[in-house]
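Asks: Next input, structure requested:
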Amino acid sequence: MTTDLEGLLARARDAQQQAYVPYSGFRVGAALECEDGTVVEGCNVENAAYPATICAERTAVAAAVAAGHRRFRAIAVIGSGEGPTTPCGMCRQVLFEFAPDLVVHAAGADGGTATYVLGRDLLPDGFGPRRLDAGQGH
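Replies: This is a model prediction of the structure:
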C-alpha cells in the first residue's frame, strides 16, 4: 500500500494543534502510519522540568504500541518553524527500534518538505534490536 503523503501531513498538522508548548511555543505534530494502514497521531508535550518533555514522534509511537501496533511504514512530522522539522536524536532512536526503514516526511510552517529513510539518512549504523542477542525476545 502506498502512503498518502498529503493525508499523512494533514493528520500531523491536526495533531500539531494539540501540542502543549507553554515554554518554547514550538508546536510539533506527528502522524505515524502503521503497517496495516492505521494512522496514530502525536504532539509534543512540554513540562516545566524540561527533561520530562516528550516529543510528538514518541507520543505517536507510545500510542501506537499501546493500541497493539509494532510495525510502522511512514511518519509525517511538522514543526512550527521554518524548513522541514526532522525527528530529534532521541526520537530517531525510538523510531529505529521498530522501523529502521521507516519513511520520514518532514515539513515546516513555511510549507517546505523533505523525505528521508530513517536508517539510511537520519540514523545510519543505528543501534537496534538486531544488534542484541537474538535470545533477548526480539
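
Asks: make it CA atoms for all contacts and neighbour counts henceforth
Replies: OK.

Asks: residues touching the residue nearest the centre of the chain, list them.
Replies: Residue closest to the average C-alpha location in the chain (C-alpha atoms, centre = their mean): residue 57, at 3.1 Å. Neighbouring residues of residue 57 by C-alpha atoms under 8 Å, 6 or more residues apart in numbering: 29-32, 42-44, 77, 87, 91, 95.

Asks: mind running it again at 10 Å?
Replies: 28-32, 40-44, 63, 75-77, 86-88, 90-92, 94-95 (C-alpha atoms under 10 Å, 6 or more residues apart in numbering).

Asks: what does residue 19 give?
Replies: Residue 19 touches 25-29, 42-46, 55-56, counting by C-alpha under 10 Å, 6+ apart.

Asks: Export those as TSV, with columns for distance to residue 124.
Replies: Below are these laid out as TSV (distance: C-alpha to C-alpha, whole Å):
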residue	distance to residue 124
25	31
26	27
27	27
28	24
29	24
42	25
43	25
44	25
45	28
46	28
55	21
56	22
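
Asks: this one as well, want them side by side:
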Amino acid sequence: MFQSLPEVTTPLIEQALQAQKNAYAPYSKFHVGSAIIDEAGQIHSGCNVENAAYPLGQCAEAGAISAMVLSGNKLIKHIVIIGPTTDFCPPCGGCRQKIAEFADGQTQIHMVKKSGEIKTVAFKELLPFSFGFEKTDD
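Replies: All right, here's what the predicted structure looks like:
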C-alpha cells in the first residue's frame, strides 16, 4: 500500500492509522492521525479531538507532540500525518509552529493520502521562516 520510504516510517504510519481511527470529530467528520518518532527512537501518536467550542479542539499533531514531551523527549525526527481525504493533509499553521518548537534541520514530515500515497518534505520546506526564541536549558 505504501511506497518505499525510510524503514522508520512504516511503524509511524501504522500508529498514525490507529490514532486516526480513534479521532473524535463529530462536527467536521475529518479524522486525522499523527505519529512521531523522537530522538530516543520512541513513537508517540495523537488524533484530533474536536469540541463544540471550536477553538478548544486539538489537532492530531499537537496530541502526538504532547505525548512526546510527557515521555521526556523533545526532538521530532519524523512525523506522519494522515487525513481522511484523497488529498495530502499538511499540518495547519498552528501545528507547523508547534512542530517548529521541537524540530531541527533534519526533521521530516510525511503526509499520507487515504490511498496510501506519501509525500515527504523537510520541515523547513513547510515553514521556512518559523517564529522562535532562543531556547535555554530548563
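
Asks: And the TM-score between these chains?
Replies: Remark: TM-score between the superposed chains equals 0.89 [TM-score structural alignment, normalised by the length of structure 1]; 132 aligned residues with a C-alpha RMSD of 1.6 Å.

Asks: Show me which of the contacts of residue 57 of structure 1 are buried.
Replies: 28-32, 40-44, 63, 75-77, 86-87, 91-92, 94-95 (16 or more other C-alpha atoms under 10 Å).

Asks: Just tell me what residue 107 of structure 1 corresponds to in structure 2.
Replies: By TM-score structural alignment, residue 107 of structure 1 lines up with residue 112 in structure 2.

Asks: Without its sequence neighbours, what residue ends up closest to its match?
Replies: Closest residue to residue 112 of structure 2 apart from its sequence neighbours, by C-alpha to C-alpha, 6 or more residues apart in numbering: residue 118 at 4.5 Å.

Asks: do residue 15 of structure 1 as well
Replies: For residue 15 of structure 1, the closest residue by C-alpha to C-alpha, 6+ apart turns out to be residue 29, at 4.8 Å.

Asks: residue contacts, whichever residue in structure 2 pairs up with the one you found?
Replies: Taking TM-score structural alignment, residue 29 of structure 1 has residue 33 as its aligned residue in structure 2. Counting by C-alpha under 10 Å, 6+ apart, residue 33 of structure 2 touches 13-23, 45-48, 59-61, 63-64, 80-84, 112.

Asks: Report how many residues lie close to the aligned residue in structure 2 for residue 52 of structure 1.
Replies: In structure 2, the residue paired with residue 52 of structure 1 according to TM-score structural alignment is residue 56. Using other C-alpha atoms under 10 Å, residue 56 of structure 2 has 9 other residues around it.

Asks: quick one, helices of structure 2?
Replies: Assigned by DSSP state H, the helices in structure 2 fall at 9-21, 60-70, 93-102, 123-126.

Asks: Same list (those helices) but as JSON lines, adding distance to residue 135 of structure 2.
Replies: Compiled in JSON lines, the helices of structure 2 are given as follows (distance: least, C-alpha to C-alpha, whole Å):
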{"stretch": "helix 9-21", "distance to residue 135 of structure 2": "28"}
{"stretch": "helix 60-70", "distance to residue 135 of structure 2": "16"}
{"stretch": "helix 93-102", "distance to residue 135 of structure 2": "10"}
{"stretch": "helix 123-126", "distance to residue 135 of structure 2": "18"}
